[in-house]
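Chemist: pasting the sequence and the predicted coordinates here, then a few questions.
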Amino acid sequence: MGDVRQLRDKQPDSEKITINLGFVDLGRIDLLVKEGFYSNRSDFIRTAIRRQLDTHGEAVEKSIERHTMELGLRDYGRTELEQLRANGEVLHVKVVGLARIASDVSPDLARATIGSITVLGALQAPADIKKALADRIK
């Protein structure tokens, strides 16, 4: 039993959303699924969303650049935030995608180093960090 290790909880790699569709649109999607064009409703919806994002790709890129945002996954850990605090710097988090604040970051360190958080996508952080930064999350 000495070799037993606790596995970390797997972090989700996507966010669940809910949408409302009219019955006719839903029926048309179900027909395409039934005919084998898509494996299920979610597959159809993901494909449609990706196509729309591809269509507007240039506008998205320009907007990210204009707003000086980072695209993708961005992790913030204790070491990075302690370095910012030592340098007297304040971080303004601006991410399109997923921003994660590590569990080794204390609420005091987060408040001392993070001036604002803007995330278009999802923010993953311990509950005490989210509570400490609630007034800074946009």
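Modeler: Great, that's in hand.
Chemist: please make it C-alpha for all contacts and neighbour counts, starting now.
Modeler: Noted.
Chemist: and the strands in this protein, which stretches?
Modeler: Ranges of strands in the chain, per DSSP state E, are 70-76, 91-101, 114-124.
Chemist: ranking those by burial, who's on top?
Modeler: Among those, strand 91-101 has the highest mean neighbour count (mean count of other Cα atoms under 10 Å), at a mean of 19.
Chemist: and that strand, what does it pack against?
Modeler: Counting contacts by 3 or more Cα pairs under 8 Å, 6 or more residues apart in numbering; DSSP states H and E, strand 91-101 is packed against strand 70-76, strand 114-124.
Chemist: packing partners for the shortest one?
Modeler: Looking back up the chat, that one is strand 70-76. For strand 70-76, where contacts count as 3+ Cα pairs under 8 Å, 6+ apart, the packed elements are strand 91-101.
Chemist: hmm, 10 Å instead?
Modeler: Using 3 or more Cα pairs under 10 Å, 6 or more residues apart in numbering; DSSP states H and E as the contact criterion, the elements in contact with strand 70-76 are helix 57-66, strand 91-101, strand 114-124.
Chemist: the longest one now?
Modeler: Counting contacts by 3+ Cα pairs under 10 Å, 6+ apart, the secondary-structure elements packed against strand 114-124 are strand 70-76, helix 78-86, strand 91-101.
Chemist: dropping in the other structure now:
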Amino acid sequence: MPRRASTANEKSGEMEKITVNLGYVDLGRIDLLVREGFYSNRADFIRTAIRNQIEVHHSTVAQTIERHTLELGLRVFDKAALEAARAEGERLHIKVIGLVRIADDVTPDLALATIGSITVLGALQASAKLKAALADRIR
């Protein structure tokens, strides 16, 4: 693993926006719970419901992470980290649940020389050029 790659947990302030379609009755029930003070807003309700479901499946998620050797959280790869990997002759196989960010200072040539594969369950943030160069390595 490159020395200069950083990690953080899901409380790092990074969020991905998603869209959820709900029926009017469900939406009304959510609005009722918000109005009664159980939740501060619709988004608070939805985030809480998602966290509760993830907790219900906690052991399955933990076993899957271990089985697939996935990292959890935020992984940032910059030029220095990838150059260190290249100097050590290391080929990275990135597996993350969360967010992978490849810094703007990483060139497509450097990424191709050091990244063997990328598996992200969450989001990958990288320039369009990097994503195009690594397209066949992103799973």
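Modeler: Okay, I see it. Given the structure is predicted, the values throughout are model-derived calculations rather than measurements.
Chemist: superpose the two chains and report the TM-score.
Modeler: Both chains were compared after superposition, and using TM-score structural alignment, normalised by the length of the first structure their TM-score is 0.87; 127 aligned residues with a Cα RMSD of 1.2 Å.
Chemist: what's the longest helix out of those in the second structure in contact with?
Modeler: As far as residue count goes, and with DSSP state H defining each element, the longest helix of the second structure is helix 42-56. Outside helix 42-56 of the second structure, the residues within contact range by Cα atoms under 10 Å, 6 or more residues apart in numbering are 20, 27, 30-34, 38-39, 57-58, 60-61.
Chemist: among those, who's most crowded?
Modeler: Taking other Cα atoms under 10 Å to define a neighbour, the member of the contacts of helix 42-56 of the second structure with the most is Ile30, carrying 19 neighbours.
Chemist: who's in contact with that one?
Modeler: Ile30 of the second structure sits next to Tyr24, Glu36, Phe38, Tyr39, Asn41, Arg42, Ala43, Phe45, Ile46 when contact means Cα under 10 Å, 6+ apart.
Chemist: distance of it from Glu36 of the second structure?
Modeler: Distance check for Ile30 of the second structure against Glu36 of the second structure: by Cα to Cα, to the nearest Å, it reads 10 Å.
Chemist: repeat that for Glu16 of the second structure.
Modeler: Relative to Glu36 of the second structure, Glu16 of the second structure is positioned 28 Å away (Cα to Cα).
Chemist: tabulate the contacts of Ile30 of the second structure in CSV, adding columns for distance to Ala135 of the second structure.
Modeler: Listed next are the contacts of Ile30 of the second structure as CSV, based on distance: Cα to Cα, whole Å:
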residue, distance to Ala135 of the second structure
Tyr24, 40
Glu36, 48
Phe38, 44
Tyr39, 41
Asn41, 38
Arg42, 36
Ala43, 33
Phe45, 36
Ile46, 33
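Chemist: of these, just the buried ones, ChimeraX syntax please.
Modeler: Remark: buried members of the contacts of Ile30 of the second structure, expressed as a ChimeraX selection using 16 or more other Cα atoms under 10 Å:
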select :39,45
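Chemist: identify the farthest-apart pair in the contacts of Ile30 of the second structure.
Modeler: Set against one another by Cα to Cα, the contacts of Ile30 of the second structure have their most distant pair in Tyr24 and Phe38, with a gap of 19.3 Å.
Chemist: which residues touch stretch 132-139 of the second structure?
Modeler: Outside stretch 132-139 of the second structure, the residues within contact range by Cα under 10 Å, 6+ apart are 93-95, 107-109, 111-112, 115-121, 124, 126-129, 131.
Chemist: if we go to 8 Å?
Modeler: Taking Cα atoms under 8 Å, 6 or more residues apart in numbering as the criterion, the residues outside stretch 132-139 of the second structure that touch it are Pro108, Ala111, Leu112, Gly116, Ser117, Ile118, Thr119, Val120.
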